[in-house]
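Enquirer: Predicted structure and sequence below. I'll ask about it afterward.
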Amino acid sequence: MFNALSLIPVIGAIVSFAFAFMLIRAYRERKVTFQLMWGIALALFGLGFVGEALGLALGWTQFSAKLYYLFGGILAVGYLSMGTMYLLKPGPAKWIASISVIIILLLWIPIHGIKIFNSNLTVGLIILAVYLVTIIGIFFVSPARSVLFALIAVTVLATGALMSYSVDINLLTKTESWREVMTLPLRSGAFALSSAGTFIIIIGAIYSAVTGWSDKKRRPQINNTIIIAVGVLIAALGGTLHGIFDIGKQQLLSLSTTLGISVMYVGYLRGRRKK
């Protein structure tokens, strides 16, 4: 039977790719790096939605499940946070990124870390090393380059792990629970990038609002930044609650992500109209 809710990821894909196209076109015109990173992130969201739409319409397969989880579940929010890193000056970027990564590391240890160390010490040490190298790099090398290193490292590790893993399609179809079917290291990667990325974007938006609110000329821009940050929070919240607490089924995840990206798009369009 046709379910109208299955159209949600189709709408999400259309919005994401339209947003990505606008961002990439703006980057080609102005060569502003944050627009490139946001464009990449929205394209990743779009690919994730394509996988989800295929899974809901035709039934989940290895291809659609991995396409959705890798691009939409693990990578997208992390690459979105790189836009914030390139928008911030080096000083604020350093403490915002360091606070975000340290908080997520401290949360990761009890949520995922201890279990990973007990089941596979080598994998646990590799993940911990990525955290520590990122934190050290933020302080002593470059905040943006260090966060980008973490993104690339997780992208490579997650892609390799997911490609070699066989998703239990029957269990996924029955439970609609990614927590049930994905390995602990893969869920750890999704938690790290989505949570740290969300922290960076939200704290960055708060910092911009606090430091720039006294300048009346900047207030419209700050309002748009806050709208975009709220959109990110909506998009990331559904996946985070599902990944940690197994709250919400597939269509709820799709709805929260689509709504969040739509709010982000509105914030970006408002900013363009005021220029």
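Expert: Happy to help now that I have it.
Enquirer: Could you use CA atoms for every contact and neighbour count after this?
Expert: Noted.
Enquirer: Which parts of the protein are helices?
Expert: With helices called from DSSP state H, the chain shows them at 8-30, 33-58, 62-67, 76-87, 90-108, 114-119, 121-140, 143-163, 169-175, 178-181, 184-212, 219-245, 250-273.
Enquirer: Run the chain-centre distance for the second one.
Expert: Between the centre of helix 33-58 and the centre of its chain there are 11 Å (C-alpha atoms, centre = their mean, to the nearest Å).
Enquirer: here's the one I want to compare it with:
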Amino acid sequence: MTFLNVVLPLGSSVLSFAFAAMVLDQWWQRRQGFQLVWGIGLVWYGIAAGSEFWGGAFGWSETVYRTWYLIGAFFVAAYLGAGTVLLLAKTRFGYFVGGTVLFGGLLSLLFSHSPRYPGAATAGNVTFAIALVGGIAIIAATASRRELAARIAMGVLVVASIGVGYLVLTAPLQAPGWALDSNTHVPVGAAFPGYVRVLTGPFNIAGALCLIFGGIYSAYVYMPKKRVLPARMAVLAVAVNFVASLPGAVAALRQGRLNSRVPATILIAVGAFIPGLTSSLNRFGVTWSFFLGEFLGLLLIFVGFLVSVDVFRNVRIGITLWSRHPSASLESEVG
């Protein structure tokens, strides 16, 4: 046991549950579906980090390890990303969502046929087939009826969550029933068979990308724009125009004219990127940054949500502690 292996996960868990309570309270006030799903995602975050704290402080067990892997590797990023998908349901963001699901499925397929994960080919093939159907359905729905795309994405996620839940809870584990990095004592997924590990792509990769680029897209919507490429070029136009618009956004910030959602959503995007990066490094044996990235990422997302007028109109702990006037919603801006 090391000090940071206990303190950082504990901090992440406590902050996650407090954050979840605030978001779910906002959902209770406003009944917005994206807030409910974000709240669920933050509860998952708290459980995953809590299992890390428990393992570091009191010792790992098979139950704690399975809980950590199921929630952390499959649910956290997926449900936080799904909340962003629901927020942007009236926009063309569904095209990107469908693409990330396809990309995650493709990575699962490629991983499953690598020597690193023996015996995982069938799981990879099935995962890719499901991701292919789901991704195409999301893209098709975006083209014809945008709000339906978010519902399809949520439906696929819920059904897939049940499936991977069964597989993770029943998969045989290598002795002693969990796996830790020998140097840092950070948990790794190596105790699970390859057919389970290759399933994570459409969950954590697609979820993280939706959360990151959903934040960037939202910032782009609200910042003063310099359009270099026409909107019909979709994702490429957003990426290029976002970069081209940054100098104007910085100038507006200095003059006090920048919409508060711009720094808020950029903080959320950066906060999502950090644990996404450190989790990916963990998969390939670089574990020293795992707990730190988890905590810093959550902290940045928390600050970003507090800054966002659209998300936190009131802050309450039993009673209203702080309130501000509503402004135009993201949906009305981009719908």
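Expert: Structure received. Computed from a predicted structure; not experimentally measured.
Enquirer: one step back: between the helices of structure 1, which gets nearest to Met1 of structure 1?
Expert: In terms of C-alpha to C-alpha, the element of the helices of structure 1 nearest to Met1 of structure 1 is helix 33-58, at 10.5 Å.
Enquirer: That closest one against structure 2, how far on average?
Expert: Following the fit onto structure 2, the mean deviation recorded for helix 33-58 of structure 1 is 0.8 Å by mean C-alpha distance after the TM-score superposition for structure 1.
Enquirer: Pull out the buried residues from that helix.
Expert: Neighbour counts using 16 or more other C-alpha atoms under 10 Å place 33-56 of helix 33-58 of structure 1 among the buried residues.
Enquirer: Give me the angle between that helix and helix 8-30.
Expert: In this structure, helix 33-58 of structure 1 runs at an angle of 160 degrees to helix 8-30, with axes from the mean of the first three to the mean of the last three C-alpha atoms, to 10 degrees as the basis.
Enquirer: residues touching the residue most central in space within structure 1, list them.
Expert: The central residue of structure 1, meaning the one whose C-alpha is nearest the mean C-alpha position (C-alpha atoms, centre = their mean), is Val77 at 1.4 Å. Taking C-alpha atoms under 8 Å, 6 or more residues apart in numbering as the contact definition, Val77 of structure 1 lies against 41, 193-194, 197-198, 232, 236.
Enquirer: Can you flag the buried ones in those residues?
Expert: In the contacts of Val77 of structure 1, burial by neighbour count holds for 41, 193-194, 197-198, 232, 236, counting by 16+ other C-alpha under 10 Å.
Enquirer: wait, which of those residues is closest to Ser98 of structure 1?
Expert: Distances from Ser98 of structure 1 to those, taken as C-alpha to C-alpha, are shortest for Gly197 (11.7 Å).
Enquirer: what's the distance between the closest residue to Ile138 of structure 1 other than its chain neighbours and Gly113 of structure 1?
Expert: Across the structure, with C-alpha to C-alpha, 6 or more residues apart in numbering as the measure, the residue nearest Ile138 of structure 1 apart from its sequence neighbours is Ser146 (5.5 Å). As defined by C-alpha to C-alpha, to the nearest Å, Ser146 of structure 1 lies at a distance of 21 Å from Gly113 of structure 1.
Enquirer: next one: Ile247 of structure 1
Expert: 21 Å.
Enquirer: quick one on the thing from earlier: can you lay out the helices of structure 1 as TSV showing distance to Met1 of structure 1?
Expert: Compiled in TSV, the helices of structure 1 are given as follows (distance: least, C-alpha to C-alpha, whole Å):
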stretch	distance to Met1 of structure 1
helix 8-30	16
helix 33-58	10
helix 62-67	21
helix 76-87	31
helix 90-108	41
helix 114-119	41
helix 121-140	43
helix 143-163	31
helix 169-175	16
helix 178-181	24
helix 184-212	32
helix 219-245	26
helix 250-273	16
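Enquirer: Mean neighbour count, the ones you listed: which tops it?
Expert: helix 76-87 (a mean of 25; mean count of other C-alpha atoms under 10 Å).
Enquirer: circling back to that earlier point, how about the helices of structure 1, which one is nearest Phe2 of structure 1?
Expert: Closest approach to Phe2 of structure 1 among the helices of structure 1 is made by helix 33-58 (8.9 Å; C-alpha to C-alpha).
Enquirer: Give the aligned range of the closest one in structure 2.
Expert: Matched against structure 2 by TM-score structural alignment, helix 33-58 of structure 1 falls on residues 33-58.
Enquirer: Ile247 and Gly113 of structure 1 - which one has more neighbours?
Expert: For Ile247 of structure 1 against Gly113, the residue with the higher neighbour count under other C-alpha atoms under 10 Å is Gly113, and the figures read 23 against 15.
Enquirer: just to revisit the earlier point, and which of the buried ones among the contacts of Val77 of structure 1 is nearest Ala158 of structure 1?
Expert: Proximity of the buried ones among the contacts of Val77 of structure 1 to Ala158 of structure 1 was ranked by C-alpha to C-alpha; the top entry is Leu193 with 11.1 Å.
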